[in-house]
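Trainee: A predicted structure for the sequence below; I have some questions about it.
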Amino acid sequence: MIPRALLPVALAVALAACEREPRTIVAAPADPPRPLGSAPAQRADAPPPGARAPAAGAPAAPAPGRREPQGLPSSSELLAQVEAMKGQLASAPKSLEILLALGNLYYQESRYADAIGWYDQAVAVAEPAWKDYLALPPSARAKEPSPAVKEACTRSQARGFEPLVRAAQGRARRKDVAGAAYCYRAALEPSVGARIQRANAKLLAGDAAGAIADHEAVLARIPDQPDAMYFLGLALAETAEGNIGQLERARALWKRVGEVQPNGPYTDGLMMAMAEVERRIAAAQSARLGR
C-alpha cells in the first residue's frame, strides 16, 4: 500500500499517465533524439506483428508548460510535488505504471539521470514476468486467445501490471498457455515503453552504447517492434561518425519500419531520415575512396 502522505502524488501521476496519451503499445518520449534535418518522431499505435498485445501504454510527458485537460497539473507542477516528497517516495512501494510515469516526468524536464533511475526500477520490476512469459512455448505465445481471455486481460486503469501478472499465472497453472501468454503481454506492455524511453534518455545523457543495447534488447524479445527499430536507427545514425556498416544498419531498420507500418506515424520522419542517412553513406564512401 502507498502511504497516505504519498497518495495525492501517486494519484496525480497515475491519472496523468492515463489521461495524457492514447493507449498505445509504446509512446515515444517527448523530444526524442533524431537525425539532423528530420521532423520530431510521432508515436506508434500498433502492436508488433504476431504479438497481438492489447492496447495500453507507456505515456509520454506533454510539452513543457502546457496545461493538461480536465484540470490536471502540468508536468512541472507534478515534478515539484514529487521532489517535495522525494525521501518518502523513495521507500514507498510503487507499481510499474507509477515508476514509468515518474520516469516520464523527469524525462520531460530533461533530468535524464533521474529519469533513467525510475526506468531502471520499472524494467527490474517486470523482469520476473518476462522470464515467465518467455518460458512459455513459442507456439502458445503466437496462438490467438479466446474472446473471454481478451476481455479478462484488457488493460485498464484498475487492471494494471500486478493484476494482469496474477491472471497470467493463474491461467498458466490451469494449462491455458495461450491465455497466459496474452495476459503476460498485456501486463508487460509498459515495460517495453520503459526500456525504449530509458534508451533515449541514455542517448541524450551521452551513453550511446547503453542506448543501443537497450533497443537491441527490446528487439531480441519483440522482433519488428517499430519504436525500438526507429529509435535504434536514430542512435546508430547519430553515433556512426562515418561508420558505413552502422549507417547501413540504420537504413535497414528504417526500411523495415516502413514495411511493418506502411502508413504509420513514422512515415514522414522516415522519408527525411532515409534521405539523410543515404547522404551520410555516400559521404563516408567518398571519403573512403579518397583515402
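Mentor: Structure's in. What do you need? Residues are numbered from 1 along each chain as shown.
Trainee: Please make it C-alpha for all contacts and neighbour counts, starting now.
Mentor: Fine.
Trainee: where's the closest residue to residue 157 other than its chain neighbours relative to residue 264, distance?
Mentor: Closest residue to residue 157 apart from its sequence neighbours, by CA to CA, 6 or more residues apart in numbering: residue 18 at 6.9 Å. Per CA to CA, to the nearest Å, residue 18 is found 23 Å from residue 264.
Trainee: With residue 186 instead?
Mentor: Plainly put, residue 186 is 22 Å away from residue 264 if you go by CA to CA.
Trainee: okay, those two: which has more neighbours?
Mentor: Using other CA atoms under 10 Å as the criterion, residue 186 and residue 264 rank with residue 186 on top: 27 against 17.
Trainee: The residue nearest to residue 157 and residue 190 touch, don't they?
Mentor: No. With contact defined as CA atoms under 8 Å, residue 18 does not count as touching residue 190 (12.0 Å).
Trainee: Give me the more crowded residue out of these two.
Mentor: Applying other CA under 10 Å to residue 18 and residue 190 shows that residue 190 carries more neighbours, namely 28 against 19.
Trainee: Check the gap between the more buried one and residue 105 for me.
Mentor: Taken as CA to CA, the span from residue 190 to residue 105 is 15 Å.
Trainee: hold the first one in mind and look at this next one:
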Amino acid sequence: MSLPLALAAAALLAAEPSPLPPGHPVIPPGTQASPTAAMPAGHPAPGTASATPAGALPPGHPTLGASGMAPAAPTGPLPVGHPAVAEPGRAPPSADELLKQLDSTQGLREREKTFEIASSLGRLYYLNGRHTDAITYLQQAEGRAQPVRDVFLAARKKLGKAPVPTAEAANCGFTPGMALEAMATVAQERVTKGDTAGAAACARAALTPVLDVEVMRGNSLYLTGNAAGALAVYTRVLELEPGQEEALFARSSVLFETQGEDLSALKKAAEGFDTLVNTRPNSPRAPMAKQLSQTARDTVKAGGRQKYLETRAADRRIRLSQAVAAMPARGNPAEADGPRALTPEMVEAVQNTEHTPEMDQGLAKLVEEGEEHLAHGRYQEALANYTRVVPFQPQNGRAKAGMAWALVGLGRPMATRIWGVAVQADAAAVEALGDTLKSKGDAKGAKALWEKLAQDAPEYSGKAGLQAKLAQ
C-alpha cells in the first residue's frame, strides 16, 4: 500500500459510506447486471427517448450511445502516480485490514501530515484500542494546531474580560470541512489587521476539532499508565475551553483517583466536579460528578484518602454493631436482651469488614469496658459491649467469657447455653475473667464464677489451680 493511499484511506475511514444499501450482497467482479432487470415495473427501457430525459446529464457529460449506455471505460494504463483502483465489487477494508495496511506502510509515522490526516490516524488507532500508536498521531495533529492555538491565547489575553465573539459574528467565513490550516490563515490575517476580537473568534472556531484530539490523547495517556501526562493534556483543553465537559470530568476524576493524599488536588477535583454540575446540570455525568464532589470534600475534611477510608470503616462497624444490637432475638421473646440473631446479609457484611489495627484496638477497649461493667454489677451495659465485639471476633475467648457471665448475671434463659459454649471453647479464658474481676475489686463475683466453672467443667485441665483459688 503506497503512503499517499494509506494517508488518504485513514482520513476517509468513516466518511465514505458504501454505495450499496445496508445488507446488499457484494457484486462479484466481472458481473454486469441487466439494465432492464434493475428498472422498476413500467420504467422505459434504455435506449428509448423517454429513458433519457432532456437535461438529465450534467453539462459536458459525454452523450449516450444508441443503446442508452455510457461509453466503455478506457482500457489503457493509469496515469503515473494514480492510486490503484479497487477491484470491482469489493467491499471497503475493515478497520483491522486498514490497520494492518497502515502498520506495514514504511515511513508513515515520520512523514509530515496535515492536521486532518494526523488526527484521522490518531482517531483510528484510539477507537481500536491502540493507545500507544494513537498518542503518536494525535500529538502530531496537536503540533499542526499549535500556531492557531498561540493566536487564540494571545488574542484572548488582549481582550481581557471582554467576551470572545462567535465565528459567525466575526464573519470568519468558515465552511464545513474547511482545513485547519486555512482557518488558521484567516485568524492570522485578523491579527495582521489589528482585529483582536476577530482573531480570537476565528482562532477559537478553528480549534474546535483540536479539543477532541487533545481529550483523546489525554485518555490514551491515562490508559497507558501516564496519569501525570493525562492531567497536563486535560489542563491544556481547559485552558482553551474552561467548560469542556469531558476534560472537566476526566481531570477531576484522575486527580481524585491518583492524588488522594494531596488536599489541594482533592479540592481542585471537587471544584471541577462542581463546575460540571453547575454548567451542565442535564449531563449524564452530572449525578456522578455531584457524588464524587461530595466524596472529595469528605476526603479533604478527613485529612486524606487513608484517613477517610479508616473513618468510613469505623462508621460501618458502628452502624453494623448498632444494627446487631437492635435486632430482636428469634424465638423466645424473653431472650430479647441476649445476643442478637444475625441475618445472612449481616454475617456477610461482618465477614467482609476489613480488620485494621485501629479496629482491633477499638474492640479490645470494648472488652476492657465490659469487664469493668461486670466488676461493678452492670451486666446489661457489659452485655451491650460484648455483643459489639463477638460478631467481629467470634474466637475471642475473653469476649465470649464476658458475654456468658453477663447473661448469667442477668439470669437470662439462654445464659446456660452461652455459658456452656464459652466453657467448652476456652475454660481458661473463663477462669482468667475471674482473676480480672478480683483485680477490679469484685472478689465475690470472682469466687461465684470459679465455683460455677468448677461445677460445670469437671474435666477442666486447670482444675487444681481453680480449687486453690476457691480455697483462699
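Mentor: Arrived safely, thanks for sending. Since this is a predicted model, take the numbers as computed values, not measurements.
Trainee: hmm, back to that, mean per-residue distance, the helix or strand harbouring the residue nearest to residue 157 of the first structure versus the second structure.
Mentor: If you go by DSSP states H and E, residue 18 of the first structure is part of helix 7-19. When the second structure is superposed, helix 7-19 of the first structure averages 3.6 Å from its matched positions, counting by mean CA distance after the TM-score superposition for the first structure.
Trainee: average distance between the next helix or strand after that helix and the second structure?
Mentor: Moving toward the C-terminus from helix 7-19 of the first structure, the first helix or strand encountered (DSSP H and E) is helix 75-84. Compared with the second structure after the fit, helix 75-84 of the first structure shows a mean deviation of 2.3 Å (mean CA distance after the TM-score superposition for the first structure).
Trainee: What is the corresponding segment of the second structure for helix 75-84 of the first structure?
Mentor: Aligning helix 75-84 of the first structure against the second structure (TM-score structural alignment) gives residues 95-104.
Trainee: residues in contact with that stretch?
Mentor: 1, 6, 9, 10, 108, 124, 125, 128 (CA atoms under 8 Å, 6 or more residues apart in numbering).
Trainee: What residue in the first structure is paired with the second one?
Mentor: It stands for residue 6 of the second structure. Under the alignment (TM-score structural alignment), residue 6 of the second structure pairs with residue 9 of the first structure.
Trainee: do the same with the last one
Mentor: Aligned counterpart of residue 128 of the second structure in the first structure: residue 109 (TM-score structural alignment).
Trainee: And its match, how far from residue 201 of the first structure?
Mentor: Distance from residue 109 of the first structure to residue 201 of the first structure, counting by CA to CA: 11 Å.
Trainee: swap in residue 263 of the first structure?
Mentor: From residue 263 of the first structure to residue 201 of the first structure the distance is 27 Å (CA to CA).
Trainee: neighbour count winner among those two?
Mentor: Between residue 263 of the first structure and residue 201, counted using other CA under 10 Å, the more crowded position is residue 201 (30 against 10).
Trainee: so which helix or strand takes in the more buried one?
Mentor: helix 177-204.
Trainee: what does that helix correspond to over in the second structure?
Mentor: Mapping helix 177-204 of the first structure onto the second structure (TM-score structural alignment) gives residues 196-223.
Trainee: Show me which positions of that stretch end up buried.
Mentor: 196-207, 210-222 (16 or more other CA atoms under 10 Å).
Trainee: picking up where we left off before, for residue 159 of the first structure, see how far away the residue nearest to residue 157 of the first structure is.
Mentor: Residue 18 of the first structure sits 12 Å away from residue 159 of the first structure, going by CA to CA.
Trainee: swap in residue 262 of the first structure?
Mentor: Separation of residue 262 of the first structure from residue 159 of the first structure (CA to CA): 32 Å.
Trainee: I'd assumed residue 397 was in contact with residue 386 of the second structure.
Mentor: No. Between residue 386 of the second structure and residue 397 there is no contact under CA under 8 Å: 11.3 Å.
Trainee: which of these two has more neighbours?
Mentor: Neighbours per residue, other CA under 10 Å: of residue 386 of the second structure and residue 397, the larger number sits with residue 386, 26 against 20.
Trainee: Could you pull up the contacting residues of that one?
Mentor: With the criterion set at CA under 8 Å, 6+ apart, residue 386 of the second structure makes contact with 366, 367, 370, 399, 400, 402, 403.
Trainee: Could you pick out which of these are located in helices?
Mentor: Among the contacts of residue 386 of the second structure, the ones falling in helices (DSSP state H) are 366, 367, 370, 399, 400, 402, 403.
Trainee: neighbours around the first one, how many?
Mentor: So that's residue 366 of the second structure. Residue 366 of the second structure, neighbours per other CA under 10 Å, totals 20.
Trainee: Next, the buried residues of the match of helix 75-84 of the first structure.
Mentor: In stretch 95-104 of the second structure, counting by 16+ other CA under 10 Å, buried: 95, 98, 99, 101, 102.
Trainee: Residue 134 of the second structure versus residue 124 of the second structure, what's the distance?
Mentor: 8 Å.
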